[in-house]
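1. here you go, sequence then predicted model.
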Amino acid sequence: MEQLPLFDTPEWSRRVGVFDLETTGVDVTRDRIVTAHVGVLDAEGAVLSARDWLADPGMEIPDAATAVHGITTAHAREHGLPAAQVVAEVSAALRDLLDAGIPVVAYNASYDFSLLKYEAIRHALAPLDAPAPVIDPLVIDKAYDRYRRGKRTLTAVAEHYAVRLDDAHEASADAVAAGRVALALVERFADLLPSTAAQLHTDQIGWARDQAESLTEYFVRIGRIDPAEKLDGSWPVR
């Protein structure tokens, strides 16, 4: 029997940070943080550290957002920390990980990191505007399995890679699941992934740009957006 080649997993995957936000909406420049999670997983996906935040976003949480993550305006006002404190602490936790050379996994990273950036600016805090290295399972999955049919939500992709996700749209559950999807991608595509997190970060910048251009062309073709419009492919911060 022919022996298949063995590929070493990249060293950066031995420990990864994880990050997720639940928010008041989907506009990164105007919406606010409601809950946040920053943690660390080992190479097997076990949780090594975890921290959660609940913020009072300083605005009404729309019913549509509450329907997603379950946090009401009244609950956030009664139990949440001031928004500026949460933004400062989440940014500091992420900086600590990145400064230690630990890559941070975030699913659809350009959403979470962009919203965090604009929250920092809103509260006159130093924005985390060039985080690196960042690992985005959404971008990587699209790059290496481009033609797979079906949705690319975290729930769908977690199911595809046999990663358990019990409480979707709860920040800690989503963050941990995204980290475990990233580790599953490492195992699945070990022979294709770059050996360093820095190179993977750079690769994702190009992949995200190309994916946005392709999606723009598709949306124009089906009449969803005007031909003059263009999706922003900036990554990991818009």
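-> Ah, there it is.
2. rest of the way, CA atoms for contacts and neighbours
-> Noted.
3. okay, buried residues for the helix with the most length in the chain please.
-> Longest helix of the chain, by residue count under DSSP state H: helix 197-221. For helix 197-221, the buried set under the neighbour-count rule, 16 or more other CA atoms under 10 Å, comprises 197-198, 200-201, 203-205, 207-209, 211-213, 216-217, 219.
4. one more structure, for comparison:
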Amino acid sequence: MTKLSVNINKIATLRNSRGGNNPDLVRVALDAERFGAQGITVHPRPDERHIRRSDVFALRDTISTEFNIEGYPDERYMNIIAEIRPAQATLVPDPPEALTSNAGWDTYKEKDFLVEVIRELKSYGVRTSIFVDPDPMMAEGAAATGCDRIELYTEHYARHYHEDKEEAIAAYVATADKARSLGLEINAGHDLDLNNLKYLKERIPYLDEVSIGHALICDALYYGLENTIQMYLRQLL
């Protein structure tokens, strides 16, 4: 079964645009769980332009599904993980000023750094996932760091899906197969939506988890959050 983790960054962005607590981030997370989501994902950036540090602690104290915290593993992020002890820490290489995640790790160039980070995260009992581009060599490099999972950065797949979906998915299948052969589990995320998610699942049926935020929240404006989550879950059957 492939789990759906709902990224609620966009809910925090909307709340922060007007101040106050509307929409209520914790309530949305609890509703997402009640509507069928098997996880909640957040990315607390240093400038707190969406998720705030206080949000992470509030969510820890209330949600009951898997909590996935994304981020660049600087001292601030590592301290959050040490205190929260989420189910999963997903490491992304983007700098603090990046608008959104836009590339995977070079798992060879950054091996020593990642080995050290993952060793610390595992000492907290946290599952580790590394954001990677669709390249079997990057999966090999990830396996050498001692991580538990990779997360396939699916922006390229989503961008080219409507042009040639077989070509768009090929490198992802190869990377996932390599990772699996090395004992890694597979996550995926970035620009996945109701159009391209089902085919991704069909071609990589052993996906453990997808993390979806922007498209899901946009769809919820038209279909409602409960219906939208159910629609996404059906793509993963």
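-> Right, received. Where do you want to start? Since we're looking at a predicted model, the values are computed, not measured.
5. tm score of chain vs chain?
-> The TM-score (TM-score structural alignment, normalised by the length of structure 2) is 0.27; 106 aligned residues with a CA RMSD of 5.6 Å.
6. closest to Y111 of structure 1 among the buried residues of helix 197-221 of structure 1?
-> Nearest to Y111 of structure 1 among those is A208, at 12.3 Å by CA to CA.
7. going along the chain, name the helices of structure 2.
-> Under DSSP H, structure 2 gives helices at 9-18, 25-34, 53-60, 75-84, 111-123, 136-145, 155-160, 165-181, 197-203, 214-223, 225-235.
8. tell me which of these sits most buried.
-> Scoring the helices of structure 2 by mean neighbour count under mean count of other CA atoms under 10 Å gives helix 136-145 as the most buried, with a mean of 22.
9. so what secondary structure elements neighbour that helix?
-> helix 111-123, strand 127-132, helix 165-181 (3 or more CA pairs under 8 Å, 6 or more residues apart in numbering; DSSP states H and E).
10. tilt between that helix and helix 165-181?
-> Counting by axes from the mean of the first three to the mean of the last three CA atoms, to 10 degrees, helix 136-145 of structure 2 lies at 20 degrees to helix 165-181.
11. how about the helices of structure 1, start to end?
-> Using DSSP H, helices in structure 1 cover 63-69, 73-79, 83-99, 109-122, 137-144, 154-160, 171-188, 197-221.
12. the last one to helix 109-122, inter-axis angle?
-> Computed by the same axes, to 10 degrees, the angle separating helix 197-221 of structure 1 from helix 109-122 equals 100 degrees.
13. next: the third one.
-> Angular relation of helix 83-99 of structure 1 and helix 109-122 on a 0 to 180 degree scale: 130 degrees, by the same axes, to 10 degrees.
14. report the buried residues of helix 83-99 of structure 1.
-> Applying 16+ other CA under 10 Å to helix 83-99 of structure 1 flags 83-84, 86-88, 90-91, 93-95, 97-98 as buried.
15. how about the residues you listed in TSV, adding distance to L54 of structure 1?
-> Output for these, formatted as TSV (distance: CA to CA, whole Å):
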residue	distance to L54 of structure 1
A83	9
A84	12
V86	8
V87	11
A88	13
V90	11
S91	14
A93	15
L94	17
R95	19
L97	21
L98	23
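16. distance of Y172 of structure 2 relative to I150 of structure 2?
-> According to CA to CA, to the nearest Å, Y172 of structure 2 stands 12 Å off from I150 of structure 2.
17. also A143 of structure 2?
-> 9 Å.
18. also H214 of structure 2?
-> When H214 of structure 2 is compared with I150 of structure 2 (using CA to CA), they lie 21 Å apart.
19. A29 of structure 2 now?
-> 24 Å.
20. got it, and Y222 of structure 2?
-> Relative to I150 of structure 2, and taking CA to CA, Y222 of structure 2 is found at 32 Å.
21. R60 of structure 2 is nearest to which of the helices and strands packed on helix 136-145 of structure 2?
-> If we rank those by CA to CA, the stretch that ends up nearest is strand 127-132, at 15.8 Å.
22. what packs against that closest one?
-> strand 88-91, helix 111-123, helix 136-145, strand 149-153.
23. and of the helices of structure 1, who's closest to D52 of structure 1?
-> helix 171-188 (7.1 Å).
24. show me what counts as buried in the closest one.
-> For helix 171-188 of structure 1, by 16+ other CA under 10 Å, it's 171-187.
25. what's it packed up against?
-> Packed next to helix 171-188 of structure 1, using 3+ CA pairs under 8 Å, 6+ apart, are strand 15-23, strand 33-42, strand 47-56, strand 104-105, helix 137-144, helix 154-160.
26. picking up where we left off before, among the helices and strands packed on helix 136-145 of structure 2, which is nearest V42 of structure 2?
-> strand 127-132 (14.1 Å).
27. that closest one versus strand 149-153: what angle between them?
-> 30 degrees.
28. quick check: the closest residue to F19 of structure 1 other than its chain neighbours vs V87 of structure 1, distance?
-> Spatial nearest neighbour of F19 of structure 1, chain neighbours left out: V38 (4.7 Å); criterion: CA to CA, 6 or more residues apart in numbering. Plainly put, V38 of structure 1 is 12 Å away from V87 of structure 1 if you go by CA to CA.
29. cool, and A182 of structure 1?
-> 25 Å.
30. just H75 of structure 1 next, same as before
-> For H75 of structure 1 relative to V87 of structure 1 (CA to CA), the value is 19 Å.
31. now V176 of structure 1
-> Taken as CA to CA, the span from V176 of structure 1 to V87 of structure 1 is 20 Å.
32. same question, E119 of structure 1
-> E119 of structure 1 is 7 Å from V87 of structure 1, by CA to CA.
33. for R180 of structure 1, same thing?
-> Taking CA to CA, one finds R180 of structure 1 at 25 Å from V87 of structure 1.
34. what do you get for I205 of structure 1?
-> 25 Å.
35. now do L97 of structure 1
-> From L97 of structure 1 to V87 of structure 1 the distance is 16 Å (CA to CA).
36. kindly report the same for Y144 of structure 1.
-> 33 Å.
37. neighbours of A74 of structure 1, how many?
-> Using other CA atoms under 10 Å, A74 of structure 1 has 12 neighbouring residues.
38. ok, now which ones touch it?
-> Applying CA atoms under 8 Å, 6 or more residues apart in numbering to A74 of structure 1 gives no contacts.
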